[in-house]
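1. Model the following, please.
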Amino acid sequence: MNSPLLLVVEDDTAVSNLIGTTLKMENYRFHTASTGRQSIVEAISQKPDIVLLDLGLPDIDGIEIIKKIRSWSKMPIIVVSARSDDKDKIEALDNGADDYITKPFSVEELLARIRAALRRASYMASEKARNPVFINGNLKIDYAAGCVYVSNIEMHLTPMEYKLLCLLAGNVGKVLTYTYITNSIWGNAWDNNVASLRVFMATLRKKIEKDAAAPQYIQTHIGIGYRMIKID
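-> Here you go, the predicted structure:
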């Protein structure tokens, strides 16, 4: 069986060589791209298992690369960037990035994030194969199509809102702690940043709940986390 294939998108030769050497030592296969246009061509033609993406590319900003890839694929994207502000992390993650590592980084951390992304992708693939459609009351998630419906009306969720909803749906009836949710969605990108999680959860509720103040589907457990309520 072939080892996972990674696409390294990085215009800094030293950083690209460091990542490439690290991946080679761990027996990962990889391709490299130094521009946004090249990265899109490689992503389409090679269909990598993970994309390691720098945001500061010379021709196209990395956020635009995330948007373009997300328009046709759910392949895991790990941002590796020198941008350290929360607003940059939020923008990348909300547009579909799966994780975010700030430069400078340790190779051990990078490898841990890669392993976590591969585990999440494998779990999601197996869940979708077993249960291609999730239905709870008037809420329906079509995993194959990546669509969400409430009372047969399609809801237009952001990638981050969709990930949160799928995580809760996959654990319906269970209380998920803030730490579990943030680690499952973003790895350790925000080190359990509960405030940011609450913002994303609030926007999700506005779209799927009739009354966000009296939620039917997503219940808050104050100081602990959230739970998807099972509707008979």
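2. can we go C-alpha only for contacts and neighbour counts from here?
-> Noted.
3. in the lengthiest helix in the chain, what's buried?
-> Secondary structure assigned by DSSP state H gives helix 107-130 as the longest helix of the chain. Across helix 107-130, burial judged by 16 or more other CA atoms under 10 Å covers 110, 113-114, 116-118, 120-121, 124.
4. which ones are touching the most centrally placed residue in the chain?
-> In the chain, the residue lying closest to the centroid (CA atoms, centre = their mean) is Asp98, at 2.6 Å. Asp98 makes contact with 76-79, 117, 185-187 under the criterion CA atoms under 8 Å, 6 or more residues apart in numbering.
5. ranking those by neighbours, who comes first?
-> For these, the largest neighbour count, defined by other CA atoms under 10 Å, is 28 neighbours, found at Ile78.
6. is it true that it lies in a helix?
-> No: assigned with DSSP: H, G, I helix; E, B strand; the rest coil, Ile78 falls outside any helix and is strand.
7. Check the contact between it and Asp49; I expect there is one.
-> No: the pair Ile78 and Asp49 does not pass the contact test of CA atoms under 8 Å, sitting 11.1 Å apart.
8. one step back: for my notes, please list the buried residues of helix 107-130 in a markdown table and give distance to Arg37 for each entry.
-> As requested, the buried residues of helix 107-130 are exported to a markdown table (distance: CA to CA, whole Å):
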| residue | distance to Arg37 |
| --- | --- |
| Leu110 | 24 |
| Arg113 | 25 |
| Ile114 | 23 |
| Ala116 | 27 |
| Ala117 | 24 |
| Leu118 | 25 |
| Arg120 | 28 |
| Ala121 | 25 |
| Met124 | 29 |
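9. List just the nearest of those residues to Ile135.
-> Met124 (16.7 Å; CA to CA).
10. Please report how far that closest one lies from Lys24.
-> 26 Å (CA to CA, to the nearest Å).
11. what's Thr35 in contact with, if anything?
-> Counting by CA under 8 Å, 6+ apart, Thr35 has contacts 9-11, 57-60.
12. for comparison, sequence B:
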Amino acid sequence: MAQARVLMIEDDQLITDPVLEALQTAGYEVLTAADGRRGLELALTRQPHLVLLDIMLPQMDGWAVCKAIRSESTVPILMVTALNDEVDRILGLELGADDYLTKPFSTRELLARVRATLRRVAFEHQDDKPPTELTIGDVRLDLEARRAFKGGRELQLRYKEFELLSLLMGRAGEAVSRPELFDEIWGTDWLGDTRTLDVHVRWLREKLEDNPGKPVYVQTVRGIGYRFIAPDEV
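-> Model prediction:
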């Protein structure tokens, strides 16, 4: 899967540093600009997949940057700002922004917005219908019937186990972070025990792996999360 490139136009280093770290940990390539003019230049020359745009910027404010980008590009723009009046949100959307996030915010919420925006754009631009089946090696998922098979044998998966396997297989070879797995499978408002993810991974391995104690398909990526490894990568 190609690495998505995110451009962050923000002049507050106290915000830039933690957001940059969170985005890079989540697997994104990140470009940064501390003023509007430099941000506009990068937006038009480096072709990011998403722009995170502050409003109160030196050289050129976010409103002008948003308008200039939109006149040249359809790249999705997520405005990130301390201005939270309704009129500000409406103005941003009318100038072409795709979403609006007010400060202060958590990096977890920002990542959820980034992922949702990128997924929506990818869906809107695809020519074909979403796949109804996913096959990697001898593991096959029927996404419509919600059935999983390995070597022709059906796996009796719980609802969350199927969600976990389909997410990992859909991004085979990519390390998917624990926060992202929770956001995608349990929802951003999950307040339960975080060990539930590890329990579901263990259950999934018991049904999928020949030796659950030495997993081949669902591997742990220390300090990050999990990934599904295709047989030809093992």
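13. quick revisit: now go through the contacts of Thr35 of structure 1 and say which are in strands.
-> If you go by DSSP state E, these have Val9 in strands.
14. Are any of the contacts of Thr35 of structure 1 buried, and if so which?
-> 9-11, 57.
15. quick one: which of the residues you listed is nearest to Ile141 of structure 1?
-> Val9 (32.0 Å).
16. Let me see the contact set for the closest one.
-> Taking CA under 8 Å, 6+ apart, one finds 16, 32-36, 39, 51-54 in contact with Val9 of structure 1.
17. so is Ala2 of structure 2 in a helix, a strand, or just coil?
-> Assignment for Ala2 of structure 2 (three-state DSSP): coil.
18. Kindly report the same for the one 5 residues further on.
-> Each residue gets one of three states, and Leu7 of structure 2 gets strand by three-state DSSP.
19. ok, it touching Gln24?
-> No: using CA under 8 Å, Leu7 of structure 2 is not in contact with Gln24, being 11.8 Å away.
20. More neighbours: the two, which one.
-> Leu7 (24 against 13).
21. residues contacting the aligned residue in structure 1 for that one?
-> Using TM-score structural alignment, the equivalent of Leu7 of structure 2 in structure 1 is Leu7. Residues counted as contacts of Leu7 of structure 1 (CA under 8 Å, 6+ apart) are 30-33, 39, 42-43, 48, 50-52.
22. Ok, Val6 of structure 2 next?
-> Contact analysis of Val6 of structure 2 by CA under 8 Å, 6+ apart lists 28-31, 48-52.
23. With respect to Leu134 of structure 2, which of the residues you listed is nearest?
-> Using CA to CA, the contacts of Val6 of structure 2 come closest to Leu134 of structure 2 at Tyr28, 24.3 Å.
24. Helices of structure 2, start to end?
-> 13-25, 36-45, 62-72, 86-94, 107-125, 159-170, 178-181, 196-208.
25. Most neighbours among the contacts of Leu7 of structure 1, please name it.
-> Per-residue neighbour counts (other CA under 10 Å) across these peak at Val51, which has 28 neighbours.
26. can I assume that residue is in contact with Met75?
-> Yes: Val51 of structure 1 lies in contact with Met75 (CA under 8 Å); the separation is 7.5 Å.
27. burial of Ser71 of structure 1, as a residue count?
-> Ser71 of structure 1: 10 neighbours (other CA under 10 Å).
28. Now Trp186 of structure 1. Nearest residue, chain neighbours left out?
-> Asp99 (4.7 Å; CA to CA, 6 or more residues apart in numbering).
29. Kindly report the same for Met201 of structure 1.
-> Glu161 (7.3 Å).
30. so where in structure 2 does whichever helix or strand the one you found is part of end up aligned?
-> Secondary structure assignment for Glu161 of structure 1, by DSSP states H and E: helix 159-169. The counterpart of helix 159-169 of structure 1 in structure 2, using TM-score structural alignment, is absent.
31. What angle do helix 107-130 and that helix make with each other?
-> Using axes from the mean of the first three to the mean of the last three CA atoms, to 10 degrees, the inter-axis angle of helix 159-169 of structure 1 relative to helix 107-130 is 60 degrees.
32. can you list contacts of helix 159-169 of structure 1?
-> So helix 159-169 of structure 1 is in contact with 93-96, 134, 141, 176, 181, 185, 200-201, 203-204, 226-228, going by CA under 8 Å, 6+ apart.
33. what's the following helix or strand after that helix?
-> Downstream of helix 159-169 of structure 1 (by DSSP H and E), the next one is strand 175-177.
34. From the chain's centroid, how far away is that next one?
-> Put simply, strand 175-177 of structure 1 sits 19 Å off its chain's centre (CA atoms, centre = their mean, to the nearest Å).
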